[in-house]
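# Below: sequence and its predicted model.
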Amino acid sequence: MLGLRKGEMLGLTWADVDLDAGELTIDRQLQRVGAELLHRETKTAASDATLPLPDICTVALDRRRAAQAVAQDAAGPAWQPSDLVFTTRYGRPVEPRNFNRFWDRRCDAAGVRRITVRDARRTCASLLADLDVHPRVAMQILRHAQFAITMEIYTVVSSAATRDALKRLGQTLDR
């Protein structure tokens, strides 16, 4: 829904999430660098933002918090304390490659074509375009430093949106 990068999502902490205010702050990411998983700043200042959470995200994050509490109880002393939103069943950070495998399994289970997390980010941009969201707003949601990245690489306009735009143009010119 928010077009988060994989590292941004895996690097979210509960301190970044304000369910009462309905906001999410993005300023860190989880990255594999060599043999280490590092929790560090996002790649650019333009990547940092506080975004409003759609209701569906607030509900999902609230459920995630409850599921994590159940996992912590089940893990008992094996639980590794962490403030990360997305962890393994033992509280450890999620390995980015393991997330890719989980993502693929979820696509298969849903019966949809496998896409990458980046494809989901592109889908976010394209859906925003179909909703006639101003391109600068889409750029802010995706946190791109350059407008061209949002419009030329991430946004694909659907055939339906194209037909609708041309129909509206035709109606305007017929007056």
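All right, it came through fine.
# When you work out contacts or count neighbours from here on, use the C-alpha atoms and nothing else.
OK.
# This protein: strands as residue ranges?
For the chain, strands defined by DSSP state E occupy the ranges 17-18, 23-26, 28-33, 36-41, 49-52.
# just the ones you listed: most buried one?
Greatest average neighbour count among the strands of the chain goes to strand 23-26 (a mean of 20), per mean count of other C-alpha atoms under 10 Å.
# Which elements pack onto that strand?
Applying 3 or more C-alpha pairs under 8 Å, 6 or more residues apart in numbering; DSSP states H and E, one finds that strand 23-26 contacts strand 17-18, strand 49-52.
# quick check, distance from the last one to the centre of its chain.
On the basis of C-alpha atoms, centre = their mean, to the nearest Å, strand 49-52 sits 12 Å off its chain's mean C-alpha point.
# Check it against this one:
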Amino acid sequence: GYLRVAQSLQRSRGELRLKSPKTDTSRRRVVIPGFCIDALTRHRTSEREKIASLGLPVDPTTLVFTSQAGTPIEPRNVNRAFEALLKKAKLRRVKLHDLRHTCASLLLAEGVAPRVVMELLGHSAIAVTMNTYSHVIPALQDESAKRMDALFGAENTNLRDSEVR
């Protein structure tokens, strides 16, 4: 039910190379939903079949996402493919990286603890997460008041909104 971030693809001296993540917080375990696990498992199987059909070795270090030649995917090609998917789905153009922000905003809006979101994103400090996603906080404050009402019973209070100062 998780993936482990152990390496990143970076351009170095004009070549794509797999390297260790930049920071300790970048190296992390990310719990992912079941539907993602299922999709990744199916994709890994088809990628391994493709790699084998190219006559390349398949082992535990084989990447889950590769080019048609079985090599790491050029980041620009990932962006182009993403833009093509958006166009096909008749969605407005957004950057692939924007999905990271959407995910974090949705998780916070659904009441996931900010610390959990921080760890998922690999932020080094909770302040980074909270400063970046402060626009979600007003909705969280409204939700916290509703939860307190549910916890203590709104019907048990004698105060009305106009009496609270």
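The structure has been received and is ready for your questions. Bear in mind that the values here come from a model prediction, so they are computed numbers and not experimental data.
# Mind checking the TM-score on these two?
Scored against TM-score structural alignment, normalised by the length of the second structure, the superposed chains reach a TM-score of 0.77; 151 aligned residues with a C-alpha RMSD of 2.8 Å.
# returning to what we had before: in CSV, list the helices and strands packed on strand 23-26 of the first structure along with distance to K43 of the first structure.
As requested, those are arranged in CSV below (distance: least, C-alpha to C-alpha, whole Å):
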stretch, distance to K43 of the first structure
strand 17-18, 20
strand 49-52, 12
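# closest one to A148 of the first structure among the ones you listed?
When these are compared by C-alpha to C-alpha, strand 49-52 sits nearest A148 of the first structure, at 19.2 Å.
# By how much does that closest one deviate from the second structure on average?
On superposition with the second structure, the average gap between strand 49-52 of the first structure and its aligned counterparts reaches 1.7 Å (mean C-alpha distance after the TM-score superposition for the first structure).
# how long is stretch 32-39 of the first structure end to end?
Stretch 32-39 of the first structure has its terminal residues 9 Å apart, counting by C-alpha to C-alpha, to the nearest Å.
# thinking again about what came up before, tell me which of the helices and strands packed on strand 23-26 of the first structure sits nearest to G170 of the first structure.
When those are ranked by distance to G170 of the first structure, counting by C-alpha to C-alpha, first place goes to strand 49-52 at 36.3 Å.
# so V31 of the second structure makes contact with V5?
No: with contacts counted by C-alpha atoms under 8 Å, V31 of the second structure stays clear of V5, the gap being 10.9 Å.
# so stretch 7-17 of the first structure corresponds to what in the second structure?
Under TM-score structural alignment, the alignment places stretch 7-17 of the first structure onto no residue of the second structure.
# List the buried residues of the longest helix seen in the first structure.
The single longest helix within the first structure, with elements called by DSSP state H, is helix 55-75. Using 16 or more other C-alpha atoms under 10 Å as the test for burial, helix 55-75 of the first structure gives 57-58, 61, 68, 71-72.
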